[in-house]
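Asker: Have a look; sequence and predicted model below, questions after that.
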Amino acid sequence: MLQIEDVVRDRGSRYAVSGGSVVGRAGVAVFLADLKRVKKYAKATHNTWAVVLSDGGAVKGDDGEAGAGAVILRMLERAGLVDHIVVVTRWYGGVHLGGDRFAHVVTCVRAYLDARQAGG
């Protein structure tokens, strides 16, 4: 599992990104459960995610952050990343970010893809 914390801070909200290889929907469930075993991730406002499964197509979860899973999914499809989940975590800071929240999701996924490519 690759995790990058404090990717973005904006108006009190904080963002992190995590990811790793998974096999099937069961692997997705295990990955998310493992992530949420860490107390701060379990208490996060949103853990949005997406994955392109070789045996099941595209799967995503918004976890209350409507549309965020689709943003992650599009980026994974463009990168050609299969059987690899990416989770963007947000701790809400009390101020609505509007459309900026999607830009922050993109920033997180880009940071993850860059770190993965660099061998991080």
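Answerer: Nice, thanks for sending it over.

Asker: make it CA atoms for all contacts and neighbour counts henceforth
Answerer: Noted.

Asker: Determine which residue lies closest to the centroid of the chain.
Answerer: Centroid-nearest residue in the chain: residue 87, 2.0 Å away (criterion: Cα atoms, centre = their mean).

Asker: and the closest residue to that one other than its chain neighbours, what element?
Answerer: Nearest non-adjacent residue to residue 87, counting by Cα to Cα, 6 or more residues apart in numbering: residue 49, 4.2 Å away. Element membership of residue 49, judged by DSSP states H and E, is strand 46-53.

Asker: and if you look at residue 89?
Answerer: Going by DSSP H and E, residue 89 is part of strand 84-91.

Asker: How far away from the center of its chain is that strand?
Answerer: When distances are taken as Cα atoms, centre = their mean, to the nearest Å, strand 84-91 is centred 2 Å away from the chain's centroid.

Asker: Tell me which helix or strand comes right after it.
Answerer: Going down the chain from strand 84-91, the next helix or strand is helix 100-117, by DSSP H and E.

Asker: quick one: contacts of the strand holding residue 89?
Answerer: By Cα atoms under 8 Å, 6 or more residues apart in numbering, the residues outside strand 84-91 that reach it are 13-22, 28, 41, 44-53, 72, 105, 108-109.

Asker: out of these, which are buried?
Answerer: The neighbour-count criterion (16 or more other Cα atoms under 10 Å) marks 13-22, 28, 41, 45-53, 72, 105, 108-109 among those as buried.

Asker: sec struct for residue 4, please.
Answerer: Of the three states, residue 4 takes strand under DSSP: H, G, I helix; E, B strand; the rest coil.

Asker: burial count for it?
Answerer: When neighbours are defined as other Cα atoms under 10 Å, residue 4 has 16 of them.

Asker: give me every residue that touches it.
Answerer: With contact taken as Cα under 8 Å, 6+ apart, residue 4 is in contact with 16, 17, 18, 112.

Asker: One more to weigh against that first structure:
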Amino acid sequence: MDSALEDECQAINAIYTESTLLVLSRDPTICSLELPGEVNISLRLEFSNDYPDAPPSILGTQSVGENAAKGEGTHVVDIAREVLAEVYQPGSPCIFDLVEEVSQRLQQYSNLSSESQKHQEQQDAQRRGQQSSALNDDDDETSMPDHQPQSLDLLPDNEPPWLLSSVFTEKKSVFIARAAAVTSPAEAKSFLAHLLATDKKVAKATHNITAWRIHGPNETAFQDCDDDGETAAGGRLLHLMQLMDIWDVMVVVTRWYGGVQLGPDRFRLINTAARDAFVKGGYVKDASKPEASGKKKGKK
């Protein structure tokens, strides 16, 4: 094992606990990484002989505790891989930044999930009521869509300037995202109302998950999200916008369920579609600018 990795193991274990970063085997060098605050889950990492000139690989979970929720290990691995791609710089040790950023994002996600859970029962009850009404209608083709706005006064005068993502398909489920610049929560709501009122296919989709972040007057800010029956998906979309520092934009991710449950993969696909719409809409900051390139050091 390279001396640089040995030094990093000693430093990481001194900062956290003696079992945070442990060498499991050599040639290749395999280590376990225990995440602070996630004591039930540890990651399995592989280091090449060229580390830190070459990045480590996150192979998966090393261990998942009995009390961990189903799919939680996969979720942590996905976040860790995303973070590693952001924080790694050739020639620089990256495990400390990896541990800190992953821990921070897991805490943020936990907070967002708690907030979104408060609204979930009301959303589910409303959705069940809409579906019950639809079942009583004799002509499904001419019935009002589940997401039909109550008042046409909500609709904007012109077509919203949607930028569409590519279409993503997984096990017959189909995902597509729309993003548009908005200046107020009222405008965001009117754009969504217009979409649901004018696109019957979108209105009858299984889920239309939304999120927006908007700068208001006098240094105020507005942000909100809606799961539309896909538990915690809206909070994840909003979290993605926070991580990408996207403002004055709304996003709608539409999912048509294909009959096969995707588990946690559905969240990855939802965020992938949203990120693609942000990029295609030009809402992502230029990574070459100092404020973007310094992201990994500037924790807020």
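Answerer: Cool, the structure landed. What you see is a predicted model, and the numbers here were worked out from it, not measured in a lab.

Asker: okay, and the longest helix anywhere in structure 2 goes to which residues in structure 1?
Answerer: Longest helix of structure 2, by residue count under DSSP state H: helix 95-135. Following TM-score structural alignment, helix 95-135 of structure 2 has no partner segment in structure 1.

Asker: Stretch 177-195 of structure 2 too?
Answerer: The alignment of stretch 177-195 of structure 2 onto structure 1 (TM-score structural alignment) spans residues 17-35.

Asker: next one: that stretch to chain centre, how far?
Answerer: On Cα atoms, centre = their mean, the centre of stretch 17-35 of structure 1 falls 11 Å from that of its chain.

Asker: Identify all contacting residues around that stretch.
Answerer: Residues contacting stretch 17-35 of structure 1 (Cα under 8 Å, 6+ apart): 1-5, 7, 41-42, 53-56, 83-89, 108-109, 112.

Asker: angle of the strand holding residue 49 of structure 1 against helix 100-117?
Answerer: Interaxial angle of strand 46-53 of structure 1 relative to helix 100-117 (axes from the mean of the first three to the mean of the last three Cα atoms, to 10 degrees): 50 degrees.

Asker: Quick one: list the elements packing against strand 46-53 of structure 1.
Answerer: On a contact count with 3 or more Cα pairs under 8 Å, 6 or more residues apart in numbering; DSSP states H and E, strand 46-53 of structure 1 meets strand 57-61, helix 68-79, strand 84-91.

Asker: Most tightly packed of these?
Answerer: Of all these, strand 84-91 has the most neighbours on average by mean count of other Cα atoms under 10 Å, namely a mean of 25.

Asker: against structure 2, where does it fall?
Answerer: Alignment of strand 84-91 of structure 1 against structure 2: residues 249-256, by TM-score structural alignment.

Asker: And the matching stretch against structure 1, how far off on average?
Answerer: Taking mean Cα distance after the TM-score superposition for structure 1, the mean distance separating stretch 249-256 of structure 2 from the aligned residues in structure 1 is 0.5 Å.

Asker: circling back: which of the contacts of residue 4 of structure 1 fall within helices?
Answerer: Mapping those onto helices (DSSP H) picks out residue 112.

Asker: and which of the contacts of residue 4 of structure 1 is nearest residue 95 of structure 1?
Answerer: Within these, the smallest distance to residue 95 of structure 1 is 17.7 Å, found for residue 16 (Cα to Cα).

Asker: how about the closest one, what does it touch?
Answerer: If you count contacts by Cα under 8 Å, 6+ apart, residue 16 of structure 1 has them with 3, 4, 5, 6, 7, 8, 88, 89, 90, 108.

Asker: Quick one: which of the residues you listed hold up in structure 2? List them.
Answerer: Retained in structure 2 by both residues aligned by TM-score structural alignment, their matches' Cα atoms under 8 Å are the following of these: 3, 4, 5, 6, 8, 88, 89, 90, 108.

Asker: tell me which of those is nearest to residue 79 of structure 1?
Answerer: residue 108 (14.3 Å).

Asker: thinking again about what came up before, any chance of the contacts of residue 4 of structure 1 in JSON lines with distance to residue 34 of structure 1 as columns?
Answerer: Listed next are the contacts of residue 4 of structure 1 as JSON lines, based on distance: Cα to Cα, whole Å:
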{"residue": "16", "distance to residue 34 of structure 1": "16"}
{"residue": "17", "distance to residue 34 of structure 1": "14"}
{"residue": "18", "distance to residue 34 of structure 1": "11"}
{"residue": "112", "distance to residue 34 of structure 1": "18"}
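
Asker: what about residue 62 of structure 2, distance to residue 124 of structure 2?
Answerer: For residue 62 of structure 2, the distance to residue 124 of structure 2 equals 36 Å [Cα to Cα, to the nearest Å].

Asker: again, but for residue 251 of structure 2
Answerer: Using Cα to Cα, we find residue 251 of structure 2 at a distance of 21 Å from residue 124 of structure 2.

Asker: Now stretch 112-129 of structure 2: buried residues?
Answerer: Residues of stretch 112-129 of structure 2 classed as buried: 112, 113, 116, 117, 120, 123, 124, 127 (neighbour count, 16+ other Cα under 10 Å).
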